[in-house]
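Undergrad: sequence first, then the predicted structure:
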Amino acid sequence: MKKGIHGKYFKDVEVNCICGASFTVNTTVEGPIKVETCYQCHPVFNKDRVVTKPVKGMMEKYLEKQKRIEAAKNNK
C-alpha cells in the first residue's frame, strides 16, 4: 500500500443509536458516531418493533406549508 494516501483508521469507535443501543466498530470516521437506526431497532430485523422516530412524509409537509400560506393570505 502507498503511504500517505489512505485515511486514518480508528479502532473501537463507539456508535450510539437513538433507541439507546451502543456498540463499537472499527472505522475511518472519528467518533463517537450517532445513528438513527441500528440492527437492534431497524424494522427489517425486528418485525414486532415499531419505528421510534416520527417521520413526516413529503405530502404532509406540503399540506402544512399550504395551510401556512392560506393563513398568511387570510391575515392580510
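TA: Perfect, thanks for sending it.
Undergrad: contacts and neighbour counts: CA atoms only from here.
TA: Noted.
Undergrad: which residue is nearest the middle of this structure?
TA: In the chain, the C-alpha nearest the mean C-alpha coordinate belongs to residue 36, at 3.3 Å (C-alpha atoms, centre = their mean).
Undergrad: alright, now check it against this:
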Amino acid sequence: MKKGIHAKYNGSVEVDCICGNKFEVAAATDGPIKVESCPACHPTYTGKQETKVVKGRMEKFLERQKKIDQINKSN
C-alpha cells in the first residue's frame, strides 16, 4: 500500500436525509453527508409508493412545439 495516495477512512460519518432521518455510516469522506432518500423513506424499503403527477419529456416538448407553431403561423 503506497503512502499518501489513499483517502482517510472515517469509521463514523453522520448521514442526514431530507425526511429528517439521521444515521451513521463508515465512509472515506468527511461528514455530514446529505441524501435525498434513505431506508426510512425510500419506497423500496417502506413499501409505500407515492404517485406524483409530473409532465414527462414528451409532453414538455409537444407544448414547446405548439408555441413554436403558433409563432410561425402568426408571422
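TA: Received it, and whenever you're ready, just let me know what you need. Please read these numbers as outputs of a predicted model, since none were measured by experiment.
Undergrad: can you calculate the TM-score here?
TA: Once superposed, the chains reach a TM-score of 0.66 (TM-score structural alignment, normalised by the length of structure 2), with 72 aligned residues with a C-alpha RMSD of 3.1 Å.
Undergrad: ok, back up a step: tell me who's in contact with the residue nearest to the centre of structure 1.
TA: Counting by C-alpha atoms under 8 Å, 6 or more residues apart in numbering, residue 36 of structure 1 makes contact with 17-19, 53.
Undergrad: would you mind measuring from it to residue 22 of structure 1?
TA: 12 Å (C-alpha to C-alpha, to the nearest Å).
Undergrad: and what of residue 55 of structure 1?
TA: For residue 55 of structure 1 relative to residue 22 of structure 1 (C-alpha to C-alpha), the value is 22 Å.
Undergrad: looking at those two, which one has more neighbours?
TA: Per other C-alpha atoms under 10 Å, whichever of residue 55 of structure 1 and residue 22 has more neighbours is residue 22, with 15 against 8.
Undergrad: quick one: map the more buried one onto structure 2.
TA: Matched across to structure 2, residue 22 of structure 1 falls on residue 22, judged by TM-score structural alignment.
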